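J.: Test case, fold it:
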Amino acid sequence: MIKIIIAIAMFLFLILIHEFGHFIVAKLSGIRVNEFAIGMGPAFYSKQKGETLYSLRMIPMGGYCAMEGEEEESSDPRSYDRARPISKFLTILAGPMMNLILASVIFFVVGLNTGVTTTSIGNFTDNSPAKQAGMEIGDEVVEVNHTKIEKFSEISAIVNAYYKDSDIKEKIDVKVYRKSSGKEMTFSIAPQKENGNVFFGVESQLRKAGVLEAIKLGLVETIKNIIMIFVILGRLFTGKIALSALSGPVGVVKELGNQAQNGLMSLLYFLGYISVNLGVFNLLPIPALDGSKLVCAIYEMLTGKTVNKKIEEKVTIGGFVVLIGLIILISIKDIISLF
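T.: A predicted model of the protein is given here:
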């Protein structure tokens, strides 16, 4: 039960950061914010402070920053629809950007605490082909298939590229530097293959990262996750990945709970991954998401004309209905998988 509560709290924290981005830039832009809410459905706590109502709602899924004139026409001079196009653009962009910034900070913290990979072996997986061949913890991988290794990630890339056209039973040469003896040694290894990936069964030895290096790691990891999301979306649209493979809020909360059992750093990394997903997903030009409002703001900046409010409202409602329907279907699948 505690695991579920922690997971829900962390999920809502990501929503809070996202909506706070909209909120703070709206306030700085002079746009009136009527309500700042975390959760959906009926409110179980609310407090009026100035012009804004702050509320916590019963259903721990989503949240919103309700700006005057955002969804309906308003004569208020401080309404969203009367704001400058650049103010609209920055206000909407701020939500997803806050999630991406948060992800970079989380990955920075993880990198600072767990360290960075080296080309030395820190551990072996179960039934490791490399261990069976005679390699030892502490061995520094120098070459794989006569190709010099600069980063640990290159090992997997070289091995998978080699066995794309070669028999998995064929052995590949791996040269290591054994620190204990000060000698270079070469091993011929027949790797394993699982789920389409070929591997030796080795894990990198980590070293402590400096602050500047950890900042770089945070940014690089965020970019890597952004790229991975677009790769997954591409596979989804081409049918290489089924829609059933996606997870909704229920699945995310479940996985957050699972990661909590693997330690704080595993939990934080997954939180960063979800934050990237939330940021990127909201940037997509889909009705009812931030991306569609960004498109409208860009159109207004380029043409000097506003999008017809009634048409925008109908498209947004239609997109919202489809989106909620999709979330419900995926959530039902996630709930069924719990049992």
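
J.: make it CA atoms for all contacts and neighbour counts henceforth
T.: Noted.

J.: Number of residues surrounding the nearest residue to Glu184 once chain neighbours are set aside?
T.: Excluding its sequence neighbours, the residue lying closest to Glu184 (CA to CA, 6 or more residues apart in numbering) is Tyr177, at 4.3 Å. Burial of Tyr177, expressed as a neighbour count using other CA atoms under 10 Å, amounts to 18.

J.: Flag every buried residue along the helix or strand hosting Tyr177.
T.: Secondary-structure assignment from DSSP states H and E places Tyr177 in strand 172-178. Of all the residues in strand 172-178, those buried under the rule 16 or more other CA atoms under 10 Å are Ile172, Val174, Lys175, Val176, Tyr177, Arg178.

J.: and what of stretch 268-286?
T.: Of the residues in stretch 268-286, 268-283, 286 count as buried by neighbour count, 16+ other CA under 10 Å.

J.: Need the residues that contact it.
T.: By CA atoms under 8 Å, 6 or more residues apart in numbering, the surrounding residues in contact with stretch 268-286 are 10-11, 14, 18, 93, 95-100, 102-104, 106-107, 110, 222, 225-226, 229, 252, 256, 259, 289-295, 319.

J.: Same question for stretch 230-246.
T.: Around stretch 230-246, the neighbours that count as contacts under CA under 8 Å, 6+ apart are Ile330, Lys333.

J.: Before we compare anything, build this one as well:
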Amino acid sequence: MHNTLLTIITFIVVFGILVIVHEFGHFYFAKKSGILVREFSIGMGPKLIAFRKNHTSYTLRLLPVGGYVRMAGAQEDDGDALQAGVMVNIQLNENLVTRINASQKQTLFQGVPFQIVNFDLTDGLWLEGYENGDESALKRLNVDHDATIIEHDGTEVQIAPRDVQFQSAKLWQRALVNFAGPMNNFILAIVVFAIIGLMQTGGIPSNSTKIGTVMENSVAQKAGLQKGDEITKINGKVVKDWSALSTTLQSDPGKQVTLTYKHGTTTNTIKVTPKVITTQGQKVGQIGITAAVDKSIGGRLMYGLTGTWTMVTNIWHALANLFTGGFNLNKLGGPVAIFANTEQAAKMGLASTLFFMAFLSVNLGIVNLLPIPALDGGKLLLNVLEAIRRKPLPESAENAVQIAGFLFLILLMIAVTFNDVYRYFIK
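T.: From the prediction side, this is the model:
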């Protein structure tokens, strides 16, 4: 029971931090670009807590499985809660509508009943209808540019005039807003890896190709490699860092490779065959060496960059293998897999949990940059097409692309989730 509770708390905290950091990137640059952020939500589903500040509603929702930044006019903005024929309550200030209540969950102090006949909250900023049930006099009321509307679930957001909508921002600003979420995930990973580096008083793995330890009875020891040797080439190709070294060796399990290395002032060449081991269902090569350790403060801080870069290259190779090595759902993981791995990280302590957070953050950043519609990368691709065409895609075409991408992601997530449940709890 204690371990389950710890896992749940760790999962919520880690996932919450990732979502907040990602969405804050979109939020910050949208604000700087003059785009109205109508809502910043942590979590999904029914609203638990809400407050408004500086034209934005901040909400905490029941399900801790994501979040969103709702920008005026963007695809995430599901529009206003008004339609012809509905009865709302309005607040007036000198004959100017300042608040519109379309919810049954709230009442407006001194609110005036108003039946909507027609409205324009985008360009003209007006409401047309019958006040106090008097259908003998059709009234048109002007709406304040910064008026708010209380939606059906009780969330109060600002209306979305065209000048503060997403599409009204310049192209480079919209592209920056789309890129900012993944960018923040990479920044978070750098910070977390730097913290991990400082926590490791015994030092952190150097990203050089110098050997720190050689395991007993390993392929490397039998080939004559020693601590302090520096591997410079694999099969004649120069390797500049440990990430490239380990990736190359892991990709050739059971296949003989030629290593060129420096031992003191001499350069030697040997042939080794990486041992085949299976990790997380994948066969990789291993010769039994670890990187040299850097104990300096500067080196441990630099682990923020080197650790992130290593993680980026590893995840990128894993993504490439997803397609070149044959598609397999076991190579993917959804919320169930994340929860299962959170349990292992939480048991192993703070450093492991931080490492897992950094891994997820890099993962989230890379996956969101894939050119798949409905992801940030898909939106950036549309920005590139707009720059080439010098005009945006027709709204109908853009919506169709986004819907297709969204449906693809939903179907993929369902398949991955069922597969994860089978892997971790049934198999």
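
J.: ok, back up a step: beyond the strand holding Tyr177 of the first structure, next helix or strand please.
T.: Towards the C-terminus, the helix or strand next in line after strand 172-178 of the first structure, according to DSSP H and E, is strand 183-189.

J.: and the angle from that next one to strand 172-178?
T.: Computed by axes from the mean of the first three to the mean of the last three CA atoms, to 10 degrees, the angle separating strand 183-189 of the first structure from strand 172-178 equals 150 degrees.

J.: I would like the residues contacting strand 183-189 of the first structure, please.
T.: Residues external to strand 183-189 of the first structure that are found in contact with it (CA under 8 Å, 6+ apart): 129-130, 133-135, 171-178, 200.

J.: Show me which pair in the residues you listed is furthest apart.
T.: For the contacts of strand 183-189 of the first structure, the maximum inter-member distance is 20.7 Å, found between Lys171 and Arg178 (CA to CA).

J.: For Lys262 of the second structure, list the residues it contacts.
T.: The neighbours of Lys262 of the second structure, taking CA under 8 Å, 6+ apart as the test, are Asp229, Glu230, Ile231, Thr232, Asn268.

J.: wait, the residue nearest to Glu184 of the first structure sits on Met135?
T.: No: taking contact to mean CA atoms under 8 Å, the distance of 10.1 Å between Tyr177 of the first structure and Met135 leaves them out of contact.

J.: middle-most residue in the second structure, spatially?
T.: The structure's the second structure has its C-alpha centroid closest to Leu364; by CA atoms, centre = their mean the separation is 4.0 Å.

J.: Can you tell me what that residue aligns to in the first structure?
T.: For Leu364 of the second structure, the aligned residue in the first structure is Leu278 (criterion: TM-score structural alignment).

J.: measure Asn217 of the second structure to Ile287 of the second structure for me?
T.: For Asn217 of the second structure, the distance to Ile287 of the second structure under the criterion CA to CA, to the nearest Å works out to 10 Å.

J.: Repeat that for Leu245 of the second structure.
T.: Relative to Ile287 of the second structure, and taking CA to CA, Leu245 of the second structure is found at 11 Å.

J.: Tell me where the stretch 1-150 of the first structure has helices.
T.: With DSSP state H, counting those that start in this stretch as the definition, the stretch 1-150 of the first structure shows helices at residue ranges 2-28, 85-114, 129-133.

J.: Switch these over to a markdown table; also include distance to Ser55 of the first structure and mean neighbour count.
T.: Shown next, in a markdown table, are these (distance: least, CA to CA, whole Å; neighbours: other CA atoms under 10 Å):
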| stretch | distance to Ser55 of the first structure | mean neighbour count |
| --- | --- | --- |
| helix 2-28 | 12 | 19 |
| helix 85-114 | 18 | 23 |
| helix 129-133 | 56 | 17 |
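
J.: can I get those helices in CSV with distance to Pro191 of the first structure?
T.: CSV is the format used below for the helices of the stretch 1-150 of the first structure (distance: least, CA to CA, whole Å):
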stretch, distance to Pro191 of the first structure
helix 2-28, 38
helix 85-114, 27
helix 129-133, 6
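
J.: what's the closest of the ones you listed to Lys305 of the first structure?
T.: It's helix 85-114; of those, that one is closest to Lys305 of the first structure (CA to CA) at 9.7 Å.

J.: what angle separates the closest one from helix 2-28?
T.: Put simply, helix 85-114 of the first structure runs at 140 degrees to helix 2-28, going by the same axes, to 10 degrees.

J.: can you give me how far helix 85-114 of the first structure is from the chain middle?
T.: Computed by CA atoms, centre = their mean, to the nearest Å, the separation of helix 85-114 of the first structure from the middle of its chain amounts to 11 Å.

J.: same check, this time on stretch 55-62 of the first structure
T.: Centre to centre, stretch against its chain (CA atoms, centre = their mean), the figure for stretch 55-62 of the first structure is 22 Å.

J.: got the end-to-end distance for stretch 365-379 of the second structure?
T.: The first and last residues of stretch 365-379 of the second structure sit 14 Å apart, counting by CA to CA.
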